[in-house]
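> sequence and predicted structure below; questions after.
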Amino acid sequence: MRQLGAGLRALLVLTLVVGVAYPLLLTAVAQVVLPDHADGSLVASRDGLVGSELLGQSFTRPVTEDGEPVTDAVGVPVTEPDPAYFQNRPSAAGGGYDPLSSSASNYGPENPDLVALVEERRALVAALDGVDPEQVPPDALLASGSGLDPHISPAYAHLQAARVARERGLAPEQVRRLVDDLTQGRSLGFLGEPRVNVLLLNLALDEQAGTPDEADSE
C-alpha cells in the first residue's frame, strides 16, 4: 500500500508539473515573445481571416456549365484552378491541404502511380500557364513531405506571372516585381531554398490590383 500510495503521489505531481504547469509556462512565454507565431501565424485581409502563413490552400473557382455549377457523382461541386491567382504546389493531404490528414504519398521515385501523377500534373500546369511541359519546375509536380507546404519556388511563381497578369489586366513586369518583392531568402542565410508564400502573394496581388470581380466591375 505504501508503494501504491507513493506511485499515486508521483503520478499526481508529475501530471501537475509536466501536464499542466509546463505547458502553461511555455504558452505564456510564447505569447509574450512570439505572439503571432503562438497563435498560428494567422493572416487576415479586409474581408477577415483568410488562412495561415504556415498552411497551403487551394485557389480555385467552381466549374459551371450553362451558368450552373457542375457537381460530381455524389453531388460535390467541381472546382478548377482560378487563373487569376497564383497556384500552390500539389498536396498529398486528403481534400486538398487538409491539416487533419497531413501526409506524403510515400511513393518511390520509380512507382508507376507517381510517374503517372507527375505527368498529369505537368500537363495541367503547362496547359494552365501556356508553357512547354519541359518548363514546369519540380515543385509544381511533387507534393511536399507534409502535403501542406504554403510556399513555391520563385521559378514556379515567375512561370505563373504572365497568366496572372493577363487575367487581371496587369503588366507582366508589375506582377513579376511583386513576386521578387515577396521572395524570402534561405533561413539564417544558408538553410533551405528561396521561396514565395502563395497566400501572401495572392493577398498582395488583391490589395495592389483589387480582386478579379472588382477589376471586372471597374
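It's in.
> can we go C-alpha only for contacts and neighbour counts from here?
Noted.
> element containing Val50, please.
For Val50, the enclosing helix or strand under DSSP states H and E is strand 48-52.
> how about the longest helix along the chain: buried residues?
Longest helix in the chain by number of residues (criterion: DSSP state H): helix 112-129. Buried residues in helix 112-129, defined by neighbour count with 16 or more other C-alpha atoms under 10 Å: 114, 118, 121-126, 129.
> another structure for you, compare them:
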Amino acid sequence: MNLRTPMRTVWAAFRALLVLTVVTGVVYPLAVTGVAQSAFGHRADGSLVQADGRDVGSSLIGQTWNDANGDPDPRWFQPRPSHSGYDPTATGSSQLGASDPTLLATVEETRAAVAAFNGVPESAVPADAVTGSSSAIDPHVSPAYAEIQVARVAAANGLSPEQVERLVADHTEDRDLGFLGEERVNVLELNLALREVVG
C-alpha cells in the first residue's frame, strides 16, 4: 500500500484548514470590523449615550427608571414592560400567546397600574404600555404612551406640561424611511433631555 496518497490528502486538508482559519477567523472579522468602525463607528460601538462625561446606556437598549425602592419613579418617563428587566443577555419574548390567561391577567393588572400611576382612565392606556416587545429590551415607547406620562412628569419635576410636551415632540422619531414601522420616542434620550431642563 502506498502511504504517500493518504498523507498527501491529509496534508492538503490541513493546509486548507489553515487557510480557511486565517481567512474566516482573522481576515474576514478584521475587515468587517474595520468597515463597521469607519462607516458606522457610533453604532459599531453599541450606540452608547453619554451624560456627564460617562456612558449611561445605549440608545438601542431600554432600561428601568425606578426609585430607591425599585418602584417606577414619577419624575421620569417610563418604558414599556420587560419580562427580562431590560437585561440584554436575556432577550426574547415571554412566549405567552395572545389568548394565554396569564398574559391576559398581566395585561389587565398592568393597565390598571399604568392608569393609576399616570392619573388617566384605563381606556387611555396604549398597548405598548402594557405589553413587552418581542426582544424585551426595546428602548422606545409610542408617542401615545409618552403623552399620557406628560402631566405626571411635569408635576413631579415642577415643570409646565407644555415644556414637557415640547421635549416629547423634539424626541419623537419618524418612521424609518418615512414608511417603515411607527413613530417612536427613545425613553433614555428623552429622560436625559428632561434632566437637562430640570437641572
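Yep, it's here. If you're wondering where the values come from, they're calculated on a predicted model, not measured in any experiment.
> about what we covered before: which of the buried residues of helix 112-129 of the first structure lies closest to Asp47 of the first structure?
Asp129 (28.4 Å; C-alpha to C-alpha).
> counterpart of that closest one in the second structure?
With TM-score structural alignment as the criterion, Asp129 of the first structure lines up with Asn118 in the second structure.
> and what of Leu170 of the first structure?
In the second structure, Leu170 of the first structure lands on Leu159 (TM-score structural alignment).
> tell me the SS of its match?
Following DSSP: H, G, I helix; E, B strand; the rest coil, Leu159 of the second structure is assigned to coil.
> contacts only, for it.
Val198 (C-alpha atoms under 8 Å, 6 or more residues apart in numbering).
> for Asp170 of the second structure, see how far away it is.
According to C-alpha to C-alpha, to the nearest Å, Leu159 of the second structure stands 16 Å off from Asp170 of the second structure.
> with Ala156 of the second structure instead?
20 Å.
> for the alignment partner in the first structure of Ala16 of the second structure, what is the enclosing helix or strand?
Alignment note (TM-score structural alignment): Ala16 of the second structure maps to Ala10 of the first structure. Per DSSP H and E: Ala10 of the first structure is located in helix 2-14.
> what range in the second structure does whichever helix or strand comes after that helix sit on?
Note on helix 2-14 of the first structure: by DSSP H and E, the next helix or strand toward the C-terminus is helix 22-33. Counting by TM-score structural alignment, helix 22-33 of the first structure falls onto residues 28-39 of the second structure.
> if we ignore the residues flanking it in sequence, what's nearest the spatially most central residue of the first structure?
Nearest to the mean C-alpha position of the first structure, counting by C-alpha atoms, centre = their mean, stands Gly56 at 1.3 Å. In space, and not counting its chain neighbours, Gly56 of the first structure is closest to Pro150: 3.7 Å by C-alpha to C-alpha, 6 or more residues apart in numbering.
> trace that neighbour over to the second structure, please.
In the second structure, the residue paired with Pro150 of the first structure is Pro139, using TM-score structural alignment.
> re earlier: so the residue nearest to Gly56 of the first structure makes contact with Leu55?
Yes - with contacts counted by C-alpha atoms under 8 Å, Pro150 of the first structure reaches Leu55, the gap being 5.1 Å.
> ok, the alignment partner in the second structure of Val198 of the first structure to Leu167 of the second structure distance?
Matched to the second structure by TM-score structural alignment, Val198 of the first structure sits across from Val187. Per C-alpha to C-alpha, Val187 of the second structure is found 11 Å from Leu167 of the second structure.
> more neighbours: which of those two?
It is Val187, of Val187 of the second structure and Leu167, that has more neighbours when counted by other C-alpha atoms under 10 Å, with 29 against 17.
> which residues touch that one?
Here Val187 of the second structure is in contact with 62, 77-79, 139-141 (criterion: C-alpha under 8 Å, 6+ apart).
> show the buried residues in those residues.
Among the contacts of Val187 of the second structure, those scoring as buried are 62, 77-79, 139-141 (criterion: 16+ other C-alpha under 10 Å).
> one step back: got the contact list for the match of Pro150 of the first structure?
Here Pro139 of the second structure is in contact with 59-63, 79, 186-188 (C-alpha under 8 Å, 6+ apart).
> and Asn157 of the second structure, how many neighbours does it have?
Around Asn157 of the second structure there are 16 residues (other C-alpha under 10 Å).
> now do the same for the residue nearest to it when sequence neighbours are not counted: helix, strand or coil?
Using C-alpha to C-alpha, 6+ apart and skipping the chain neighbours, the partner closest in space to Asn157 of the second structure is Arg75 (5.9 Å). Assigned by three-state DSSP, the conformation of Arg75 of the second structure is coil.
> circling back: tell me how far the residue nearest to Gly56 of the first structure lies from Gln57 of the first structure.
Pro150 of the first structure is 7 Å from Gln57 of the first structure, by C-alpha to C-alpha.
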